[in-house]
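A.B. asks: What follows is a predicted protein model with its sequence.
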Amino acid sequence: MAQTICVLPDEATKSALIEIAGDRSRPLEHILRACIILLAAERLSVQDVARQAGVNHPVVWRWQQRFAEAGVADPLRDKDPST
């Protein structure tokens, strides 16, 4: 199931994502999520984002969707397992 989401962060958001992606003291999952959003913002295909990030397509779609819905804070928050 392909999704079409265009990720276009503003400059402040992009700077925050770059900072997160480069901060090796953060959890690896946060770094990976920031990298996925940054790669998607370069208008790479889902296939290219997935390949470069080392994840599968549904992971890319999930984080693109969560970023589109709630901005940079949501991809950094782990989903509550009870929802």
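C.D. replies: Sure thing, it's come through.
A.B. asks: rest of the way, CA atoms for contacts and neighbours
C.D. replies: Fine.
A.B. asks: Nearest the geometric middle of this structure, what residue?
C.D. replies: Centroid-nearest residue in the chain, with CA atoms, centre = their mean: residue 37, separated by 3.2 Å.
A.B. asks: also this one, for the comparison:
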Amino acid sequence: MDKEEQDKLEKIVRSSLSPVRLAQRAQIVLMASEGMRNQDIANALGIGRVKVSRWRNRYAQSGLAGIEHDLPR
């Protein structure tokens, strides 16, 4: 992850205008970039490990666009 992408994600996390889901996804990606394991991220955020894995994979595939929107159901 480059510095510009990291700055965007940090801005999303800090902004009170960011949707809660997007802020959480950005936090997942930032924590992963620090080398944290899925289980550790899940424990820190109080969510499931599968959810962490899903959003890490979506970010890896599509970048920021991958975490901005839910997939259609």
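C.D. replies: Looks like it came in fine. None of these values were measured; they are calculated from a predicted model.
A.B. asks: on that earlier part again, need the counterpart of the residue nearest to the centre of structure 1 in structure 2.
C.D. replies: Using TM-score structural alignment as the criterion, the counterpart of residue 37 of structure 1 in structure 2 is residue 29.
A.B. asks: name the element its match belongs to?
C.D. replies: Using DSSP states H and E, residue 29 of structure 2 maps to helix 20-33.
A.B. asks: what residues are up against residue 31 of structure 1?
C.D. replies: 20-24 (CA atoms under 8 Å, 6 or more residues apart in numbering).
A.B. asks: what about the strands in structure 2?
C.D. replies: With DSSP state E as the criterion, structure 2 has no strands.
A.B. asks: Sketch out the helices for it, chain order is fine.
C.D. replies: All helices of structure 2, identified by DSSP state H, fall at 3-14, 20-33, 38-45, 49-62, 64-68.
A.B. asks: Now, of the contacts of residue 31 of structure 1, which are buried?
C.D. replies: For the contacts of residue 31 of structure 1, a burial check counting by 16 or more other CA atoms under 10 Å picks out 20-21.
A.B. asks: Out of the contacts of residue 31 of structure 1, the closest to residue 47 of structure 1 would be?
C.D. replies: residue 21 (20.1 Å; CA to CA).
A.B. asks: what does the closest one align to in structure 2?
C.D. replies: Using TM-score structural alignment, residue 21 of structure 1 pairs with residue 13 in structure 2.
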